[in-house]
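S.K.: Prediction below, plus the sequence it came from.
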Amino acid sequence: MWRTAAVWERALDAALVLTLVVELARVTSGIGNPAEGLLALVGCVTASLRRTAPITAMVVLVVLAGAGALFDPTNMVGTWVAGQVGLFSVALRRERSVALALGALLASTMYAIIVVVQGLPWIDPTSLVVLVWTAAVVGAALTIRAQHDAVEAEAQRVVSLQEAQESLVARRLTEERVRIARDLHDSVAHGISAIALQTSAIEASLGEPDVARERLRAVRTTARAVLGETQQVLQLLREGGGATGGANIGTVLEDARATGDDIDETLDPRLDAQPEATRVAMARVLREALTNARRHGRGRVTVRTAVERDTVSLVVVNQPATLPPTTSSQGFGLQGVRERAEAMGGHLEVHRSEHEFSLTIRLPRSEEGHR
């Protein structure tokens, strides 16, 4: 707004200088009265102070305009121009109510003096021009200000939209980093855990070459599977899609049994009709649950899936180990499971007791899965 006002202020300063030149020419040529020139000079000097003291300057200009109207309303153009310059500047810089009040004060003062004191008809052009021109000055200044305010509002809206977009992008990037970390954990952690257990078994069977050789083949198979799934996750990420392929409950169970897990499963066949995202999420959760059971539990692991009216559930139950876990925490596994469930509108339930550890995930059943 101040840049816009500065442009107009320079134009108004030029108008004041031109007014003084004209009034000087009128006085020196004998056309104008020296009193007119003096009032015009005082009015222009007062108008030049409108930037630092706009209200005070405007009040003085109203008094000078009234004095000019008392002296000779038809020849006091210089004083009148100074008053309009001050009014235009106030309308640009101050509140609309202030501009309208000062405009009304200036117009009514001059009009009253011209009609009442000078006795001119109330519809005389000299009388009416005071009202019309003053209204035009205030209206023009307020229109310019309104246009500028509209531009400023639009610019602010654009800035707000940009900030909102940047915030959305930042949030999406954060979510994407979490998703990548979760998918890589799902792909790698269980395999590394299985390899660690298998290598321990190999060490215990070094005196039995055939058994050790078989377990080495299992380690090689597990390592290849981990590498293949990790490459698939990275490939899907490079292509811009979600890392959802290559995981299903049947494959997860086969891999777990290959590493020696004892699993008793009861699978709902209707799960195969659920959307891929649901089936992949269940497989990822099952893999993490079996990894936890292998690291922190013992004995048989029970796996149950159920497709109900509104939800799809997976329950994994195992017996905790008699010894405490060798690690200080379970890492990011359960956190990743919880995030995955919440991202799909579901929730995770974990129950621990002395004799049982259970993990239950419930996901909403989509419309696609009902068909």
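M.R.: Arrived safely.

S.K.: alpha carbons only for contacts and neighbour counts from here, please
M.R.: OK.

S.K.: The strand or helix carrying residue 158: what's the following helix or strand?
M.R.: Using DSSP states H and E, residue 158 sits within helix 125-204. Counting by DSSP H and E, the next helix or strand C-terminal to helix 125-204 is helix 209-238.

S.K.: second one coming, line it up with the first:
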Amino acid sequence: MTTFERARCELKAHPLALDAALAAAVLLCMVAGSFAAPQDGDGVTWNTRAAAPLSLLLMLLAAVALVFRRRAPRTVLALTGTLSVVECVTGDPRAPVTMSAVIALYTVASTTDRTTTLRVGLLTMTVLTAVAMLAGPLPWYAQENLGVLAWTGIGATAGDAVRSRRAVVQAIRERAERAERTREEEARRRVAEERLRIARDLHDVVAHHIALVNVQAGVAAHVMDKRPDQAKEALAHVREASRSALDELRATVGLLRQSGDPAAPTEPAPGLGLLEDLAGTFRSAGLPVRVARTDQDTRLPAAVDLAAYRIVQEALTNVRKHAGAGARAEVSVVRAGRNIEITVVDDGSGETPAPGAHPGHHPGSVPEKGGGHGLLGMRERVGSLGGTLTTGPRYGSGFRVHAILPVDTTDTRVDGRTTAPGEPV
């Protein structure tokens, strides 16, 4: 930092000292100007005749008033304007006390709005110029009188220009700060959305496979002594379900890897292409599942395909956990115009849990106390893609989950922005 910049920072840190220095400089200019006398021709002449004592007093009072120009700009303008009028009427015409009024007018213009500047500026210009022309010792057409008009106008204009520049700089700074806050908020929002999506995936994976493991472990414990072959088969299903859970957990958690981390092999995200395999895992767990598809091999965006798979997975998991023994489920996938409809129904009563399953009510009979995250997760998935989800008990017995997802998510708006097909939501 240069010496000039350090001095400038020091003066800005002490505004009263800066105003005192300015007042001293203005006083010096006014005293020096009192030695100049106009000639009949061009220019001025300098002599050694000092100004009258009254003019020197007016100069001193005007300079002292300028020290407080930041604290009370309008009061200082009124005071310096009054001193200028007194100087024009009774003082030496060489005493330029009006210079202090110009500085005070500049201060008022730089600290107020444009309307106030226009009113105060016109009033100051009119009063000082009229007094100088009508009551001053010089002829009304003297160039000194016109100089009063010009200098007061320059002071008001310069002050308004400085105020406008400050306003522009402040607006630019505020826009930059607001843009920075917006970028930070957007980054936090995207992180929260990504965490929510990963949490939903982890919930779906864990709930599905742990439910299957629990059921098969219960079956194995139930038939271990009487039918060891069936217990062995159940344990094989437990092993397969746990392996699938680990694979999906590895693939999901792999999304959290940093760019510099070593790459790990991951499987592609599941979709409706694996619907039969998903139904097979439930059939092996003792839940009859019938799959009907009339979607004519519709090619879905990755986000829609994954959401459809997770909805079926979560709905069948709820059936296995809550529908009771002997329940059957039916899954249908139908293409309807620009949408694809996923329906999962069951005929369970929710009265008799399967061996090894967690006790609980079927969602279609009595609402679960405390509520679970399965239906909420499905609703969030469907809502994030611009679809609709309907859940509720069927007439008689059973439960129904019906989801409508748009095949083309290009026009789907999420939080006011457009998402492209397959973009994570």
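M.R.: Here it is on my side, so go on. Computed from a predicted model, the values in this text were never measured in an experiment.

S.K.: Tell me the residues of structure 2 aligned with the helix holding residue 158 of structure 1.
M.R.: Under the alignment (TM-score structural alignment), helix 125-204 of structure 1 falls on residues 143-222 in structure 2.

S.K.: For that stretch, what is the distance to the chain centroid?
M.R.: 3 Å (C-alpha atoms, centre = their mean, to the nearest Å).

S.K.: Repeat that for stretch 399-419 of structure 2.
M.R.: 24 Å.

S.K.: just stretch 342-361 of structure 2 next, same as before
M.R.: Centroid separation for stretch 342-361 of structure 2 versus its chain: 45 Å, with C-alpha atoms, centre = their mean.

S.K.: does residue 331 of structure 2 count as helix, strand or coil?
M.R.: Using DSSP: H, G, I helix; E, B strand; the rest coil, the three-state assignment for residue 331 of structure 2 comes out as strand.

S.K.: How about the contacts made by the equivalent of it over in structure 1?
M.R.: Residue mapping for residue 331 of structure 2 onto structure 1 gives residue 303, with TM-score structural alignment as the criterion. Each residue near residue 303 of structure 1 by C-alpha atoms under 8 Å, 6 or more residues apart in numbering is listed here: 263-267, 314-317.

S.K.: and what of residue 189 of structure 2?
M.R.: With contacts defined as C-alpha under 8 Å, 6+ apart, residue 189 of structure 2 has no neighbours.

S.K.: Which strand or helix spans residue 70 of structure 2?
M.R.: Counting by DSSP H and E, residue 70 of structure 2 is found in no helix or strand.

S.K.: My guess is it contacts residue 109. True?
M.R.: No: with contact defined as C-alpha atoms under 8 Å, residue 70 of structure 2 does not reach residue 109; the gap is 11.7 Å.

S.K.: Neighbour count for these two, which is higher?
M.R.: More neighbours surround residue 109 than the other of residue 70 of structure 2 and residue 109, with 28 against 16 (other C-alpha atoms under 10 Å).

S.K.: how about the more buried one, what's its partner in structure 1?
M.R.: Using TM-score structural alignment, the partner of residue 109 of structure 2 in structure 1 is residue 91.

S.K.: quick one: its match is in a strand?
M.R.: No: applying three-state DSSP, one finds residue 91 of structure 1 to be helix, outside a strand.

S.K.: OK, contacts around the spatially closest residue to it that is not a sequence neighbour?
M.R.: Nearest in space to residue 91 of structure 1, with sequence neighbours left out and distances taken as C-alpha to C-alpha, 6 or more residues apart in numbering, is residue 99 at 4.8 Å. Neighbouring residues of residue 99 of structure 1 by C-alpha under 8 Å, 6+ apart: 87, 90-91, 138.
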